[in-house]
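Chemist: the sequence isn't on hand, but the structure is:
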């Protein structure tokens, strides 16, 4: 079911299936900033990545001596119906909990919350993970919103660029298929500006670790429209699209695909998060649609 938050500036739409953001519309210009799901390229708009980000080596992992088959990329939370746990005039919160089906794939008891808050021209998404078990819980968390580019007719994808708030060295992870190549990086850019082009993501996502910036902007060379994206508290930031599609994904991650030389043990997985029994983990991102 789709739910709507609305104020004098923006209309935000969220689907309870996967707690997926499906729209951010500027009410002044009537422009839609979220990618509107074209199955020809990609049938998602903003899936949540939990309890894993990316792919697992050989589609499996081991934990406490037991091997679990896990054939899904980016976890499973995006593929379940979530329930509304709380709702107010300017926010809505969803909950997804472990069940018999999830525990066959992932042996932890949890509550996973996503809360959307509309504040002026900002959309804040809060994530909360509750460990309901009596042992440490290992997991990853990531966001994956896709923003429309170009936004207006007469513009091209190559008119767009990413601008980091601080200077970056632009060293990105190197992929080995769906996995990360151990010990390898590739310099993509330097400075603050990463230009987009139709073949920019021909080799899949571009992944940066521990950027100097906590904010990155989506801008273009033809007008003053821009989006601000804050991802403080996330170790990785990735960008991606299907070449030829008119969007770019902003993907803050705490977690990453397995490295090609990994042991397969969950406790040793690079980038994995851990919370103790009965602990709660919180992160948030913030999207700003600037007025033009």
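Modeler: Ah, there it is. Remember, predicted model here, so these are calculated numbers, not experimental data.
Chemist: contacts, neighbours, all on C-alpha from now
Modeler: OK.
Chemist: list the buried residues of stretch 22-38.
Modeler: Across stretch 22-38, burial judged by 16 or more other C-alpha atoms under 10 Å covers 22, 23, 24, 25, 26, 32, 33, 34, 35, 36.
Chemist: and the contacts of that stretch?
Modeler: 8-15, 43-46, 145-148, 151, 246-247, 289 (C-alpha atoms under 8 Å, 6 or more residues apart in numbering).
Chemist: put this next to the first one:
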């Protein structure tokens, strides 16, 4: 699979052209790898890009202007072999996917999807840039799904790791039903606290889903060895936290949008969290990964 790499004095990153998927962040000082290496017997991805859908849609279909369309889980950017490197400089890679007849059959809008990866010292900024090329508004969800390695040091276990937000909050996760739809049922995760302790079983019931989260910054921390990295996501309203149960990684997922809710009418215009972008307008949303 074709990859593109850039580096500075601190970090080297690689992005595979298929799906414009971040597949490596290496610390040049200690040679540590921070991105999950897609072990096929556990989870075969690194950091999928989610567009124009997050999660699943009810019955695998949605409606727009009276017509029914089907799009894969998390949309059609991930695994997409039509994405190409558009621009490259010393410290930036920019990838692009333009609408096509193939995308129009799944998603009836003309768009230009661009994603830029920019290195700045020990930070990587991931910038999403959506251009509406249509004569009508377009509707979309947008998100990241980066998976970060844990167990960076000898004799560590999952329970040595936690996620710590920049403020104390009350946080409830929205539970998914057996079809992967967001239910109205919630479960308390934090009460006037800011730290989520990772365990082997924390994701037994799938992802933690936080709507309209007040904190816009979270640290991944080793109890024995301190902060590993942080993710800042000021442009994103929602946050997902997920891993395969017991796996040595954690996904920190900034989202604009959410999987379909149980009671959806399946009309794309009414989808919870959907972004509406007027004709010939542009939209930007960034998140940043900071290596400690």
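Modeler: Nice, I can see it. Given the structure is predicted, the values throughout are model-derived calculations rather than measurements.
Chemist: and the two most separated of the buried residues of stretch 22-38 of structure 1?
Modeler: Among the buried residues of stretch 22-38 of structure 1, the pair separated by the greatest distance (C-alpha to C-alpha) is 26 and 36, at 14.6 Å.
Chemist: on that earlier part again, and which of the buried residues of stretch 22-38 of structure 1 is nearest to residue 205 of structure 1?
Modeler: residue 35 (17.1 Å).
Chemist: what's the local residue count around the residue nearest to that closest one when sequence neighbours are not counted?
Modeler: Of all residues not flanking residue 35 of structure 1 in the chain, residue 148 sits nearest, at 4.9 Å (C-alpha to C-alpha, 6 or more residues apart in numbering). Around residue 148 of structure 1 there are 21 other residues, counting by other C-alpha atoms under 10 Å.
Chemist: who are the neighbours in contact with residue 148 of structure 1?
Modeler: By C-alpha under 8 Å, 6+ apart, the neighbours of residue 148 of structure 1 are 32, 33, 34, 35, 246, 247, 248.
Chemist: can you tell me which residue in structure 2 aligns to it?
Modeler: In structure 2, the residue matched to residue 148 of structure 1 (TM-score structural alignment) is residue 149.
Chemist: now do that match against residue 10 of structure 2, distance only.
Modeler: 18 Å (C-alpha to C-alpha, to the nearest Å).
Chemist: same check, this time on residue 64 of structure 2
Modeler: Distance from residue 64 of structure 2 to residue 10 of structure 2, by C-alpha to C-alpha: 47 Å.
Chemist: do residue 60 of structure 2 as well
Modeler: Counting by C-alpha to C-alpha - residue 60 of structure 2 and residue 10 of structure 2 are separated by 43 Å.
Chemist: what do you get for residue 130 of structure 2?
Modeler: The gap separating residue 130 of structure 2 from residue 10 of structure 2 is 30 Å, by C-alpha to C-alpha.
Chemist: of these two, which one has the most company?
Modeler: More crowded of residue 130 of structure 2 and residue 10, by other C-alpha under 10 Å: residue 130, with 21 against 16.
Chemist: quick one, helices of the stretch 101-250 of structure 2?
Modeler: For the stretch 101-250 of structure 2, the helices defined by DSSP state H, counting those that start in this stretch cover 101-106.
Chemist: which parts of it are strands?
Modeler: 111-120, 123-132, 138-140, 142-144, 147-149, 161-176, 182-197, 208-210, 217-222, 226-232, 238-242, 249-256 (DSSP state E, counting those that start in this stretch).
Chemist: give me the buried subset of the contacts of stretch 22-38 of structure 1.
Modeler: Buried among the contacts of stretch 22-38 of structure 1 (16+ other C-alpha under 10 Å): 9-15, 44-46, 145-148, 151, 246-247, 289.
Chemist: I'd say residue 17 of structure 1 and residue 76 touch.
Modeler: No. Residue 17 of structure 1 is beyond contact range of residue 76, at 11.5 Å (criterion: C-alpha atoms under 8 Å).
Chemist: many thanks, have a good one.
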